[in-house]
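*Asks:* Predicted coordinates and the sequence they were generated for:
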Amino acid sequence: MSGDTSGGTQVLQACDAELNALLGRLPALRFASLSTVDGRAVLAAGRLTDTAVERVAAVSSSLLALGEAFARETAGSAYRHTTITADDGLIVVARVPSSRQRLALAVGCDHGGNLALLLGCALDSAAALTRIVDRAA
């Protein structure tokens, strides 16, 4: 997703708007991060430092690779998402199933979050991001 052209800028702006809309849908949400599957940060919203944005992108990439390998080896099937339950919150890392760009969405909420709501919102946003990226010409 290049920001070099007007079209690329519009796609980035639309994706940024989607990340911020996602933050507005769940009060417990701390962050939403869009990255390439090779670990480069594209966009982030919420409470992440600049350093954390890069680390979240790298870890999301690793989780995606591990999830894909595990799904393929154990279920002979395609990977969709990973959920993490931590002492102080929940995290979902999901593939953004775009045909144009290989992307990952990571979202995290605090201990007041609900895993089912977080997962549903993350997958809905991944679908919305797919539509945004794929309709770009």
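*Replies:* That came through fine.
*Asks:* rest of the way, CA atoms for contacts and neighbours
*Replies:* Noted.
*Asks:* got the buried residues for the longest helix anywhere in the chain?
*Replies:* Taking DSSP state H as the criterion, the chain has its longest helix at helix 50-75. Within helix 50-75, the residues that count as buried by 16 or more other Cα atoms under 10 Å are 53-61, 63-64, 67-69.
*Asks:* The chain: strands as residue ranges?
*Replies:* 29-36, 41-46, 81-86, 89-96, 103-110 (DSSP state E).
*Asks:* Which residues does the third one contact?
*Replies:* Identification of contacts with strand 81-86 by Cα atoms under 8 Å, 6 or more residues apart in numbering yields Leu63, Leu64, Gly67, Leu90, Ile91, Val92, Val93, Ala94, Arg95, Leu119.
*Asks:* Pasting the second one now:
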Amino acid sequence: MPSGFDDTLTNLARPKTSAIVTVRVIKSFEFRTERSLILRDINLNICTVGELKTIALNAIQTQPGWKPYRSAHFDTLKLYTQAMGLRFYLTETTNLIINLDHDEWILSDDNTTLTECGFQNETEVSFFNKEIYENFKLDPQTRWES
């Protein structure tokens, strides 16, 4: 290995008490309107799904650059990718905004800790409106090219 190369596995690079979590905030599925929110120093052992939603909503309402997202209603988290060593696990999907399969990855219990949901350092989740998601699944057409 080259000198100075850090071969620490991505998911083990930070402890579960100080993880980085990426929240893909999806405003529109059909227009592929999405922005990533990087959250640092999240304690996966004590932070719950409900608390992660609150942290993300607070960031959307208070951080600069999020004004177009402030009027949208976000209520659902779904696992998107997880660091697995030096590579990432991503479901095979043809949709670039969200994985439409694996609805069992929707985090429906707000009281479950992120560790119990399988989170590790550099886990990525989608945050969206469930009603809009369900309607998009019925007709997953994008209109951003028009």
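*Replies:* Arrived safely, thanks for sending. None of the values given here were measured: they were computed from a predicted structure.
*Asks:* And the TM-score between them?
*Replies:* Remark: TM-score between the superposed chains equals 0.25 [TM-score structural alignment, normalised by the length of the first structure]; 65 aligned residues with a Cα RMSD of 5.1 Å.
*Asks:* Excluding sequence neighbours, find me the nearest residue to Val25 of the second structure.
*Replies:* In this structure, Val25 of the second structure finds its nearest non-sequential neighbour in Phe127, 4.9 Å apart by Cα to Cα, 6 or more residues apart in numbering.
*Asks:* Over to Asp16 of the first structure?
*Replies:* Leu43 (6.6 Å).
*Asks:* can you tell me how far that neighbour sits from Ala94 of the first structure?
*Replies:* Distance of Leu43 of the first structure to Ala94 of the first structure, given as Cα to Cα, to the nearest Å: 15 Å.
*Asks:* Then Ala65 of the first structure?
*Replies:* From Ala65 of the first structure over to Ala94 of the first structure (counting by Cα to Cα), the distance is 11 Å.
*Asks:* can you check Ile132 of the first structure too?
*Replies:* Using Cα to Cα, which is the criterion applied here, Ile132 of the first structure is 16 Å from Ala94 of the first structure.
*Asks:* So for these two, which sits in the more crowded spot?
*Replies:* Between Ile132 of the first structure and Ala94, counting by other Cα atoms under 10 Å, Ala94 is the more crowded of the two (26 against 17).
*Asks:* if I pick the more buried one, what's in contact with it?
*Replies:* Leu64, Arg80, His81, Thr82, Ala104, Leu105, Ala106, Ala122, Leu123, Ala126.
*Asks:* Just the buried residues of those.
*Replies:* Leu64, His81, Thr82, Ala104, Leu105, Ala106, Ala122, Leu123, Ala126.
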